[in-house]
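Q: fold the following.
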Amino acid sequence: MTDHTPGASGNQPEEPKRADGSAAGAGDTPSAGVPPQQPYQQPYATQQFPHAQPWPSQAAMVSQPRARRGGLVAGMAVVALVAALVGGGIGGFVGYRLGGGDNSITSLDQSRPARSTSTAPQGSVQQVAEKVLPSVVQLQVLSTRGGGEGSGIVISRDGYILTNNHVVEGGRRGRITALFHDNRTAPVQVVGTDPKSDLAVVKADITGLTPAELGRSDDLPVGAPVVAIGSPFGLSGTVTSGIISAKNRPVRAGGESGSQDTVLNALQTDAAINPGNSGGPLVDMDGRVVGINSAIYSPGSGLEQAGSVGLGFAIPIDQASRIATELKDTGSATQTTLGVMITNGPQPGALVRDVVPGGPAEQAGIRSGELITKIDDRAILEPDALVAAVRSHAPGDRIRVTISGTGGDRTVDVTLTGQKG
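A: Reported below is the predicted structural model:
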């Protein structure tokens, strides 16, 4: 799958153009501990916004007049029409006077209610928005390469914010400002980043914020309704809704300058996500964060920023919260590793090209030339799927690996380890 990263958007919304965007990350060395391979891609498909259909002309809406039958008949018809109009006018006037009312009063003349009587039903998008909006920020980034916007999630009252690495990576050599829901602004400093997971924690010099409530993503069912909130194309506080379209979707997204090896084990959603939504929350209908919006797929191959086609991807909160805790406390994150170097094989799976000496795979008896086809109950169809599956676990987790080799299929138990990134 070819995907695009909706990071910092331009400052002004653009007129609708072709639905295309910059290519996703070009790194070709996934590390599941995990190294070189060719990126798994699909060809681009170009799609244009449809041209507006012209309104039919007035002439086309009027039928051709019939042939004239005679002046006298036509004149009588006109007289009859005038008489009918006059008669109708008199009757209407008399009826108005007898009725004693003013029929010219319209809805525009009525007084407005004291306040809106609309209430947010339990579990509605409106109620979710009211709960979550105070915890979402717009991040304005000014760097040597220009300016743009992304989104972030408040995780503490004193200014800690969780976002994407690709939103703030340029801010290390520039300036980052947070715009909060109550219209306060504050400068932001980068606390820690992890390009491999595309996550970052930053700190704003401010207090009295509303932290978001975090949920869980491991048992989130496909088809569950969700809400996305962020700053698409600089439009802060934008709320969209949809469902969880798929889970455990291996997505290769762009890292720093498109060179980082960023493979996400993503939640897929059809909620509208656009450039500038990156780093914002994907929440369930209880208003709990279940994902960090990070990437979109867009057909086309141009350089312009493309918009949503209903294929958005978010980092599951189970993985994001674990990494965010490390970033906040230590400034860096530990990468979960299997200890293999992989590439594409002759059939679906991840072909082991090399095994790291002393690593988890070697200790479990995995050898070069074998094909990994399954992690626990999850099928591994290509190398990125293995990378995504391994990174979805924490160091110390024990997994069952299914391997296809010259002696047939076998399974081994592997205890994953961690490596500081």
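Q: contacts, neighbours, all on C-alpha from now
A: Noted.
Q: please identify which helix or strand holds Glu130.
A: Take DSSP states H and E as the rule and Glu130 turns out to sit in helix 125-132.
Q: report the buried residues of that helix.
A: Val125, Gln127, Val128, Ala129, Lys131, Val132 (16 or more other Cα atoms under 10 Å).
Q: alongside the first, I'd like the structure of this one:
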Amino acid sequence: MNTRKVYFAMVLSSFLGAVIAIGGYSLIVEPQKVEQVVPVSGQGNPVSLTNYVFDTTDYVVPKGLNFVYAAKQATPAVVHIRTEYTGNTEYATRNPMEEFFKDYFGERYDRRERAPRQGAGSGVIVSPDGYIATNNHVVDGASEIEVLLNDNRTYSAELIGTDPDTDLALLKIDEEQLQYMEFGDSENIQIGEWVLAIGNPFEFRSTVTAGIVSAKARNINILARSGSNTRIEAFIQTDAAVNPGNSGGALVNLNGELVGINTAIASPTGAFAGYSFAVPATLVKKVIWDLKDFGAVQRPLLGIQIRDVSAELADAENLGVLKGVFVARVNEGTSAADAGLKEKDVIIAIDGKKVSNVAQLQEQVALNRPGDKIEVTYIRDGKTETVKATLKNQFRNTEVVTASNSFEIDGATFEPVSNTMKSKLQIENGIQVKDLGNGKWKEAGIDEGFVITKIDKRPIRSMDDLTASLNNAMGEGILVEGVYPNGEKAYYGIGW
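A: Sure, this is the predicted structure:
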């Protein structure tokens, strides 16, 4: 073989080797390309679109998830409340809950200037003739109250009445045929049930948020700041977002019915941090219609001092039960005393409805009026018994209490202290003795004009506070503190 043939064979071998190598790489190493097919018809896709039906209760969305229907039903009945405040500088500090609600409800007072300014909140139309439920702290001390409806109509509102013990108030505007909100059944609302909060947070009108009921009959001690002995806290706890301006707004179920009035939040900052609290609608309904019909809440009392049963208490008192309401004391002449309740009884039900704590008992009793009879189920010495109790008011009778500015107790007539007097005496609260007849007050040396500011170190801010303090002290002595109009402070001991 000559040199030329050898050279040609080498070139041909190299060429064939390269072809074989490239072909082998393509077959063995390089992945095969596969065309992707994207369906456009949607057939076979388990996810489908769902339409909302707005004008019927025949839900297309599953009934338990239809927020749209509830929002559409309820939102027109939620109003925006604007308030203005005028008065002397001392008046700006008269509300003992102000420090808390200043962050929650909004800056309506400036502590540095000590001068009232403006506030804002929410309310719920509860009747077609213009009655509106809201929080007491939304309108407390306001010189003017303006109501802005969902359709932008504006009205001046009349304050019908307030109840600081439940933080509720009732307003009235002069209008007819308004869209209003029906009351729902807050007693039977379930933990885990969906609810909507509707109000005007941060001036964002008609804002709707959703959450679930997190707990019921929750006592958060917010009204304890007022020093009242007759406060009632049995809040519905939810995780629906509530912020400053939502006060007095609606908590509704998915039928668009009112189940609560949004009142407070648990927050380290003053803005929503996870939980909000609403006064249950059954209690709202009772309180606001009392205010409408009588101008004052008809407050039924059993006349007992109570506390929650705990494991420690059950062990110490050998109760044999871990839930219920422990009776620490029964006051003389009260409903409980007449019914035969005794100290160390454990109340477990009111009218057949289980009560596991003080908040639940207070709520069930408060739904009644003085003169109503209730069934009290309790445990004594390991035995369960039921008695009927006729409820009495703070004056230990069953008469209707009106919105009169004066009350008579054991020969003395009392009335609230005017703002002018508070300013002059530099006090934040008190009840004044206007007329003095024969009785324990006169015997103790008290003169007319005396302003009672404390009884047994407890602030006296209202007639409810006064009567509650006296009822709790029945059979014992009390220490009365106060001041006369000339600024002279005085202390009296009275055997009650």
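Q: about what we covered before: distance to Gly349 of structure 1 added to the buried residues of helix 125-132 of structure 1, as TSV?
A: Formatted as TSV, these follow (distance: Cα to Cα, whole Å):
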residue	distance to Gly349 of structure 1
Val125	40
Gln127	44
Val128	40
Ala129	41
Lys131	43
Val132	40
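Q: out of the residues you listed, which comes closest to Asp219 of structure 1?
A: Val128 (19.9 Å; Cα to Cα).
Q: give me the nearest residue to the counterpart of the closest one in structure 2, chain neighbours excluded.
A: Matched by TM-score structural alignment, Val128 of structure 1 corresponds to Ala70 in structure 2. What sits nearest to Ala70 of structure 2 in space, not counting adjacent residues and going by Cα to Cα, 6 or more residues apart in numbering, is Gly256, at 4.1 Å.
Q: same deal with Arg391 of structure 1?
A: Thr336 is the one closest to Arg391 of structure 1 (Cα to Cα, 6+ apart), at 5.6 Å.
Q: which residue in structure 2 aligns with the one you found?
A: Under TM-score structural alignment, Thr336 of structure 1 pairs with Pro300 in structure 2.
Q: list the contacts for the one residue sitting closest to the centre of structure 1?
A: Centroid-nearest residue in structure 1: Ile273, 3.5 Å away (criterion: Cα atoms, centre = their mean). Residues near Ile273 of structure 1 by Cα atoms under 8 Å, 6 or more residues apart in numbering: Pro6, Ala228, Pro232, Thr240, Asn293, Ile296, Gly307, Ser308, Gly310, Gly312.
Q: swap in 6 Å and give it another go.
A: By Cα atoms under 6 Å, 6 or more residues apart in numbering, the contact set of Ile273 of structure 1 is Ser308, Gly312.
Q: for the stretch 101-250 of structure 2, which segments count as helices?
A: 136-139 (DSSP state H, counting those that start in this stretch).
Q: equivalent analysis for the stretch 251-400 of structure 2, please.
A: Counting by DSSP H, counting those that start in this stretch, the helices of the stretch 251-400 of structure 2 are 281-294, 311-317, 335-339, 358-366.
Q: outside of stretch 211-219 of structure 1, which residues touch it?
A: With Cα under 6 Å, 6+ apart, stretch 211-219 of structure 1 has contacts from Ser135, Val154, Ile155, Ser156, Arg157, Arg288, Val289, Val290, Pro316, Ile317, Asp318.
Q: farthest-separated two in those residues?
A: Among the contacts of stretch 211-219 of structure 1, the pair separated by the greatest distance (Cα to Cα) is Arg157 and Pro316, at 22.9 Å.
Q: these two: which is more packed in?
A: For Arg157 of structure 1 versus Pro316, neighbours defined as other Cα atoms under 10 Å are more numerous around Pro316 (27 against 15).
Q: ok, and the closest non-adjacent residue to the aligned residue in structure 2 for the more buried one?
A: Matched by TM-score structural alignment, Pro316 of structure 1 corresponds to Pro280 in structure 2. Once flanking residues are discounted, Pro280 of structure 2 sits nearest to Gly260: 4.4 Å by Cα to Cα, 6+ apart.
Q: aligned partner of the one you found in structure 1?
A: In structure 1, the residue paired with Gly260 of structure 2 is Gly291, using TM-score structural alignment.
Q: over to Glu203 of structure 2?
A: Using TM-score structural alignment, the equivalent of Glu203 of structure 2 in structure 1 is Gly234.
Q: and that match, how far is that from Gly159 of structure 1?
A: Look at Gly234 of structure 1 and Gly159 of structure 1: by Cα to Cα, to the nearest Å, they are 21 Å apart.
Q: which SS class is Ser118 of structure 1?
A: Using DSSP: H, G, I helix; E, B strand; the rest coil, the three-state assignment for Ser118 of structure 1 comes out as coil.
Q: number of residues surrounding it?
A: Going by other Cα under 10 Å, the residues that sit close to Ser118 of structure 1 add up to 6.
Q: okay, the helices of the stretch 251-400 of structure 2 in CSV with mean neighbour count and distance to Asp151 of structure 2 next?
A: Shown next, in CSV, are the helices of the stretch 251-400 of structure 2 (neighbours: other Cα atoms under 10 Å; distance: least, Cα to Cα, whole Å):
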stretch, mean neighbour count, distance to Asp151 of structure 2
helix 281-294, 20, 25
helix 311-317, 12, 54
helix 335-339, 20, 49
helix 358-366, 22, 35
